[in-house]
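Undergrad: below: sequence and its predicted model.
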Amino acid sequence: MERHKITVITPFHDAHGQTIEATLKSLHWADEILVIDDESSARYRPVLEKYTSSIFTRKLDTFSKQWTYAMDRAKHEWIFFVASDEVVSPELAVEIQRALESPVEDGFVIRRRDFMFGKWIKHGGFSHKHMRLFRADKGYWSNDAVHETVLLPEGSTTRTLDNVVYHFSYVEMSATVEKYTKYAKLEAGQIIEERGYAKQTRVSLTEMCKVTLQMFYYGMKESLGLIVFKGGFLDGTYGLYMCMEKGFYYFLVHAQVFSYLYKRRHAAEITSILEEHGVPPELYLNKIEQPEED
């Protein structure tokens, strides 16, 4: 039976240079592979071109905008998102092709199995399942700078597939911190925009205290929740580390917001000190990254 055609969209940047070929190899069965390239180094171009001619370069601003940009250029009626540090299992590839022979669903949820720091992580809420495969005319991305999700119209039907995508991430601890720092800037920028901080002429002490409390509360809440309620401790030392680092991420998000507000509140004092010592004020008073307007 002839199946519906599918476009697999894969985002790529330099950090995933060592896994991208394994990712693309696992997608050989797709009707189209579309790579959205976040201005990666030229040395990876031959690898991308070996597997597809559908390569679009666009600098990342927010993830939802990046994925929407890619979807607008997809040729086929079904979309499947696969990250460039993920490998589609052969079993999942077969299951997807069978599911698209006569689908009654509008989308399919895909399970992910995480390999982090050299071991499989089973607990702590890290082996997620997400809507990854969906009809192009139905699915759209939530307007989130980070942790974006695919949404379907009310009344849409979905099903969770049995097989998995393998996720090979967090190779080095330093790379994890770098990744979280990048994501935290984007999410903090969205908070600043949503709360209207950039438009406020004066930052109150009350607001500063509020953000300070959020900085510690959300970080501790996330870490303890993953360790205790999601069983993160069952994965041993690395499991505890991942849970603590996820809490650090939420601490970092609100720390970025706090830093932005502090600099706004004390801009005159900071400018005076820097000018006195011949240092450009914009070194410290630069704006945090915020989602750009369409």
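TA: Perfect, thanks for sending it.

Undergrad: CA atoms for contacts and neighbours, from now on please.
TA: OK.

Undergrad: now do the longest strand along the chain: everything it contacts.
TA: Using DSSP state E, we find that the single longest strand of the chain is strand 158-169. With contacts defined as C-alpha atoms under 8 Å, 6 or more residues apart in numbering, strand 158-169 is touched by 19, 85-89, 91-92, 95, 105-117.

Undergrad: hold the first one in mind and look at this next one:
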Amino acid sequence: MSARSSRRTTLSVMMIVRDEGDRIEASLQSVVGWASEIIVLDSGSTDGTIDIVSRYTDKLWVTDWPGYGPQRNRALNHCSGDWVLSIDADEVVTPELRDEIDRVLDESGCDFTVLKMPWKTFLFGRPLKHGRYTSPQAKLFRREGARYRDHQVHESLMMPRRKERVLNAPLEHYSWRNYQHVQEKHLKYGCLLAAQKFANGRRGSLAYAALRFGIDFLQQYLVRGGFLDGSRGFLMAVILGQYAFHKYAALWALEAENTMSSRKP
């Protein structure tokens, strides 16, 4: 259990979850007793997640699933702290990160509205040190006026005034349970993004999908230094290339399906 913080400001931790019973406890243990409150919205877990969460907080709501952006906004509406830390069930706040957050939030004249923290993302037991999954994440922000875009996936944080600071201590990120999970997760997100693009009038082609596979692979593996992570870096570059392919192939498929439907008598 986390040591209780002497921080002068109040801090809400919020989480949106579903069927995370195998890993949510480590995340909750990393913030209980340190956060001023823990807000959890569950969208229909059937694996014991709700029972686990109930041991750590009474601020738990079971809801439907409107998409990532709307669900985060629902959780945000329940938060009362001066600051909000939005984490997922696969993320763990280390003691070093807690201490750094406490120090920064108590600095006199602190006028930052967003605190970003590096991701320490683990792939098959070892952390990736290069590439997309090490980029600092805007997880901690002043609550007043903050909202998320109502996107189904990859929802971005909107602030009335945005001034960022990047922390040094990383947030541990255990995103994938196994190889099947990493593939399923990227395919799911790719299809959600395709639907979002299609609804906004975007169209795709298989040629562009194939081109994006190559571009995104090279971006991750060479430009962002993924090759320095050895076999894991190569695998991650392939996965991100596949992710880009999924997005635009799914977009092409939606257009094809729509054309077929319109031709039916």
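TA: Sure thing, it's come through. Since the structure is predicted, the reported quantities are computational estimates derived from the model, not experimental observations.

Undergrad: next, the TM-score between them, please.
TA: Once superposed, the chains reach a TM-score of 0.90 (TM-score structural alignment, normalised by the length of the second structure), with 257 aligned residues with a C-alpha RMSD of 2.0 Å.

Undergrad: what residue of the first structure matches up with residue 42 of the second structure?
TA: Alignment note (TM-score structural alignment): residue 42 of the second structure maps to residue 37 of the first structure.

Undergrad: how close does the alignment partner in the first structure of residue 91 of the second structure get to residue 27 of the first structure?
TA: When the first structure is aligned by TM-score structural alignment, residue 91 of the second structure is paired with residue 86. Note on residue 86 of the first structure: its distance to residue 27 of the first structure, by C-alpha to C-alpha, to the nearest Å, is 11 Å.

Undergrad: what about stretch 234-247 of the second structure, how far off from the first structure?
TA: Compared with the first structure after the fit, stretch 234-247 of the second structure shows a mean deviation of 0.9 Å (mean C-alpha distance after the TM-score superposition for the first structure).

Undergrad: the first structure: matching residues for that stretch?
TA: The aligned range for stretch 234-247 of the second structure is 240-253, by TM-score structural alignment.

Undergrad: and what of stretch 22-30 of the second structure?
TA: So stretch 22-30 of the second structure sits over residues 18-26 in the first structure, by TM-score structural alignment.

Undergrad: what are the buried residues along that stretch?
TA: 19, 20, 21, 23, 24 (16 or more other C-alpha atoms under 10 Å).

Undergrad: got a list of what the closest residue to the fourth one other than its chain neighbours touches?
TA: By the measure of C-alpha to C-alpha, 6 or more residues apart in numbering, the closest residue to residue 23 of the first structure outside its immediate chain neighbours is residue 87, 4.8 Å from it. Contacts here follow C-alpha under 8 Å, 6+ apart; on that basis residue 87 of the first structure touches 22, 23, 26, 165, 166, 167, 168.

Undergrad: how does it look with 10 Å?
TA: Neighbouring residues of residue 87 of the first structure by C-alpha atoms under 10 Å, 6 or more residues apart in numbering: 19-27, 112, 164-168.

Undergrad: circling back to that earlier point, how far apart are the longest strand of the first structure and its match in the second structure?
TA: So strand 158-169 of the first structure averages 1.3 Å relative to the second structure (mean C-alpha distance after the TM-score superposition for the first structure).

Undergrad: wait, residue 113 of the second structure touches residue 104, no?
TA: No. Here residue 113 of the second structure does not reach residue 104: they are 11.6 Å apart, not a contact under C-alpha atoms under 10 Å.
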